[in-house]
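[1] sequence? don't have it. structure:
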């Protein structure tokens, strides 16, 4: 374990003496604050913050980050509060420490909820100062290195959290070395037997092929020397978790995993990278489809490199990565390779990408319904493999594998996503659910009247798209349910000669307190969603001056039925059992959480509720209704060649759109055809049925 004196000696290599002394002061302050506290291993607690600071010093982090690392558990685990820390070390360091600290003063029902809330707090702190996550990653790395002293159940929980959140974040920020070590340590803790077996297999493969690996490395060196190309060659093995993940995702045995061994060639400039690529392709045969150019199209975290797989000697497949020294620094340390972590220097690509990603997290957090929804969306983004697609203007967008044009639209802008109706992929119209592939050009077609569809949630993959769709639908549903609740309550209040706008404020407040709602809008939303009965609420909110002995609330509102236009949105739906259409006598079934479900009044499923004001409300169709409604027809006809095409042609000629056709064969010469069509009204339906009935082969047609 390094001491503060060892660390101080190392820090003098890149910090001035005054900054080193400030780090030493933070250490001694932490040592005093944690006096008497010990880790599970029995060591003094201060060895942990010292180790975290040492990890950050290996990345040449600034002195404020190192001071925050020394103090990162002071607020959480000692009697010192934020005010005391701020007096001693200033607001900047205190805000980093506070961002890393857990929410220990709040009670959570589950560990998952606590994890989600703490991560949400950390994201908000990251938006202010991205060094928060760098300190947290150092903290998590040391905890993982010393995880063996914890009980097995706690080891598995911490390892799962590391695989789900912290290792992917390190990858997203380009911190390759920390990302790989976190994954391997978590793999060992979560799957100890699998870790042992994969490790044993790698050791055996290394023993069998070690001489061949050395020979390939020497051959590569000779090739570069012969071509006069500068390059430092480093051979390495794939990390155990990386091998295990390939075995799981590709469903292959260890022997089938191709690139267990890899070589990295670090050179002086980009031009040399491509010349080295040509040289190694001339030396060994490349594997088709396994070349990736991350120099021309960098990853979202700023990573740049050329990747190629080659067939080496004795059927050994090797991976070669070719990059410059600057790319190597970014690849291993990511954002930590830059000295400026505050807004102001916008010339560092990986730093800017990291800031954009954090801002995207912050936007997602604002739109999410709760911390659990937020963290699930973040996990979706963190675990994605990438595809690279182009806008019509040539801008490159990185999206997760399996992303659709809807994900692309939201990646461009939230308003584009909210108003998209269709898309063109490589200039051809395509469904919005089409999975995108790298290299495609995607054009989104929008219209101001469009809005997100709930069905999109079934195929979108990005957290941003999912969060924005849910937020839009939630906001839309809230407005629609308030409007419907207002109409329903006004109908029943009319029995007491009053309206929602004329309610007694004292009576309203008393009732809201009783049902634990904050405002009238909350009450109207509950009525519109069917969670509260309008006639019961009206009974409670009637004016106190009203004489109950003279007039009691009838089972039905005294004014005319509620008119519907078909544009009420998500709080009003149409029953699939009877398919009501304009012109039908209708009744509304109040369904908790769904609002009003419209049935035909002769529907057998509604018979037992018709006279119950708690369950049903009378409806009629608005004269201005202008929409198409689905209806089912049952057609009995003589079987003959081409009859289905004839039915479709006749229905389309009268303006009916056919959604589905099913055929039941009753006898050899007779068939029953079920048609699902959309019509505008009963009159339109009658014209369709008349046209179909005129066919000689049709013996009977009825509405199902």
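    Yep, it's here. Here the structure is a predicted model, which means the values were calculated and not measured. Numbers count the residues shown, from 1 in each chain.
[2] please count neighbours and contacts with C-alpha atoms only from this point.
    Noted.
[3] buried set for stretch 24-38?
    Going by neighbour count (16 or more other Cα atoms under 10 Å), the buried part of stretch 24-38 is 24, 26, 27, 29, 30, 31, 33, 34.
[4] quick one: contacts of that stretch?
    The contact list for stretch 24-38 (Cα atoms under 8 Å, 6 or more residues apart in numbering) reads 4, 8, 44-46, 50, 67, 70-71, 74, 77-80.
[5] I'd like to know which of these is nearest to residue 376.
    residue 77 (28.5 Å; Cα to Cα).
[6] now that closest one. Nearest residue, chain neighbours left out?
    residue 34 (7.9 Å; Cα to Cα, 6 or more residues apart in numbering).
[7] ok so, going back, would you turn the buried residues of stretch 24-38 into CSV with secondary structure?
    Converted to CSV, the buried residues of stretch 24-38 look like this (DSSP: H, G, I helix; E, B strand; the rest coil):
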residue, secondary structure
24, helix
26, helix
27, helix
29, helix
30, helix
31, helix
33, helix
34, coil
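[8] tell me the two of the residues you listed that are most distant?
    Most distant of the buried residues of stretch 24-38, by Cα to Cα, are 24 and 34, 15.3 Å apart.
[9] take the one below as the second:
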């Protein structure tokens, strides 16, 4: 557990003007209020909020977030009131703690709609201030790290909720490190046999070619140096969960997966990224359909990198990711890497397009369960990137149709959609869009959503809007 001075030093290391006095007071306040309370593990309860605050320092969060993390369970689990927190630590901290307390209260309710209602509240809280989500993710991550102390049925429920909701949210906000750790712990809990089998095979491969990763790194470094590219190269095996996901998606066995090793090349500039890519492709055979350029078309969460698959040094098939150091920082830490409030701007979640889209689904859903189903669709997706006639980029899940595209542009465009031109040709509305398609949506004022659309659309936003129209229409008929 972090000591008081260690936590303060960590915050001061990236924010020299942090309110040292408030941080110290919050640490002592949490210690006193939680007193002799214990966690399931038998550890003092106050170790949890302190660890959550510690996780947030890795993402260089502001002192208001660190203080809110220290206090996040005080209103719910002790005799502390929100007014008391407001008086001692100010409005901003009180608002964050209030958002987190409301969430915690719903989490304890039982019933089938609990998970959905919980997510609904989280969305509303993070639309006010995105930092609520970051603290919640750190809270969930620490709870996952201590999951093995819980009884089996509780472990399974928490792991499933993490895999369904919190890990995709971490990915949406770009916090890759957090997502991967959550995925791994949840995977080991929910699919133990699959997890153990993949780990055993990875161990076997490691023993077979124990020095292959350093050898490949050395060769790639030599390739870059010979061409005057300054870089840092790291290599690692893909995580058991990401290997398992790939096996599921491709319906392939472990042995059929070739690129279970990934190498990352970090360089200074974007030009260096493309130069490094040219060096790799000119020396090694490229694997067809494995190249992706997320620099010119970033993922919706801001992720940027070049990905390619090649038959690399020593004839080993590998994945290579090439990015700048700055991109790497953003890719790993996400939203937290370039904080809006550092420039004194607002931290409203509504600034993020995907949160606005989830809020729109919330508006249109009939009940919490339907909302959860549609938002899961919205969050879990491998992307295809399509363009509007003006050249704007729209990211959609694989399998999307022109109707999904229309709703992604605007709800009104979706509602009044009558047809679509894909790359200049009129195509049926159920056509599946491909990467790079240019889509022009044709609309008519008197057009309304069709029940048929619900059978082929794949985005949560489109499904929610269509179902809402159908519901309203039925009411009017009766």
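    Yes, it's here. Just so it is clear, the model here is predicted, and its values are computed rather than measured.
[10] could I get the TM-score for this pair?
    After superposition, the two chains reach a TM-score of 0.95 (TM-score structural alignment, normalised by the length of structure 2), with 478 aligned residues with a Cα RMSD of 2.1 Å.
[11] buried only: go through the contacts of stretch 24-38 of structure 1 for me.
    Buried residues within those, counting neighbours by 16+ other Cα under 10 Å: 4, 8, 45, 46, 50, 67, 70, 71, 74.
[12] can you give me the distance of the third one to residue 216 of structure 1?
    In this view, residue 45 of structure 1 and residue 216 of structure 1 are 47 Å apart by Cα to Cα, to the nearest Å.
[13] swap in the first one?
    When Cα to Cα is applied, the distance between residue 4 of structure 1 and residue 216 of structure 1 equals 43 Å.
[14] same deal with the second one?
    Look at residue 8 of structure 1 and residue 216 of structure 1: by Cα to Cα, they are 42 Å apart.
[15] got the residue ranges for the strands in structure 2?
    Along structure 2, counting by DSSP state E, strands occupy 232-237, 261-267, 285-286, 292-293, 306-311, 317-324, 383-387, 393-397, 417-422, 425-427, 439-443.
[16] for those strands, which one ends up most surrounded?
    Greatest average neighbour count among those goes to strand 317-324 (a mean of 24), per mean count of other Cα atoms under 10 Å.
[17] report the mean deviation for it after fitting onto structure 1.
    Superposed on structure 1, strand 317-324 of structure 2 shows a mean distance to its aligned partners of 0.6 Å (mean Cα distance after the TM-score superposition for structure 1).
[18] could you tell me where that strand falls in structure 1?
    Counting by TM-score structural alignment, strand 317-324 of structure 2 pairs with residues 317-324 of structure 1.
[19] show the contacting residues for residue 67 of structure 1.
    Shown in contact with residue 67 of structure 1 (Cα under 8 Å, 6+ apart): 22, 23, 26, 27, 53, 93.
[20] the second one contacts residue 66, correct?
    Yes: the criterion here is Cα atoms under 8 Å, and residue 23 of structure 1 meets it with residue 66 at 6.4 Å.
[21] circling back to that earlier point, can you tell me what the residue nearest to residue 77 of structure 1 aligns to in structure 2?
    In structure 2, the residue paired with residue 34 of structure 1 according to TM-score structural alignment is residue 34.
[22] distance of that match relative to residue 362 of structure 2?
    Taken as Cα to Cα, the span from residue 34 of structure 2 to residue 362 of structure 2 is 36 Å.
[23] now residue 408 of structure 1: how far from residue 108 of structure 1?
    36 Å.
[24] which one of these two is surrounded by more residues?
    The neighbour count for residue 408 of structure 1 versus residue 108, taken as other Cα atoms under 10 Å, is higher for residue 408 (27 against 13).
[25] roughly how far apart are the more buried one and residue 377 of structure 1?
    16 Å.
[26] again, but for residue 439 of structure 1
    As it turns out, when the distance is counted by Cα to Cα, residue 439 of structure 1 lies 26 Å from residue 377 of structure 1.
[27] which of these two has more neighbours?
    residue 377 (22 against 12).
[28] which residue in structure 2 aligns with the more buried one?
    Under TM-score structural alignment, residue 377 of structure 1 pairs with residue 374 in structure 2.
[29] look at the closest residue to that match other than its chain neighbours and say how many residues are nearby.
    Among residues not flanking residue 374 of structure 2 along the chain, residue 460 sits closest, at 4.0 Å (Cα to Cα, 6+ apart). Residue 460 of structure 2: 23 surrounding residues under other Cα under 10 Å.
[30] quick check: residue 460 of structure 2 vs residue 418 of structure 2, distance?
    In terms of Cα to Cα, residue 460 of structure 2 sits 20 Å off from residue 418 of structure 2.
[31] ok, now which ones touch the one residue sitting closest to the centre of structure 2?
    Closest residue to the average C-alpha location of structure 2: residue 171 at 1.1 Å, with Cα atoms, centre = their mean. Shown in contact with residue 171 of structure 2 (Cα under 8 Å, 6+ apart): 179, 301.
[32] do the same with residue 220 of structure 1
    With the criterion set at Cα under 8 Å, 6+ apart, residue 220 of structure 1 makes contact with 233, 280.
[33] cool, thanks, signing off.
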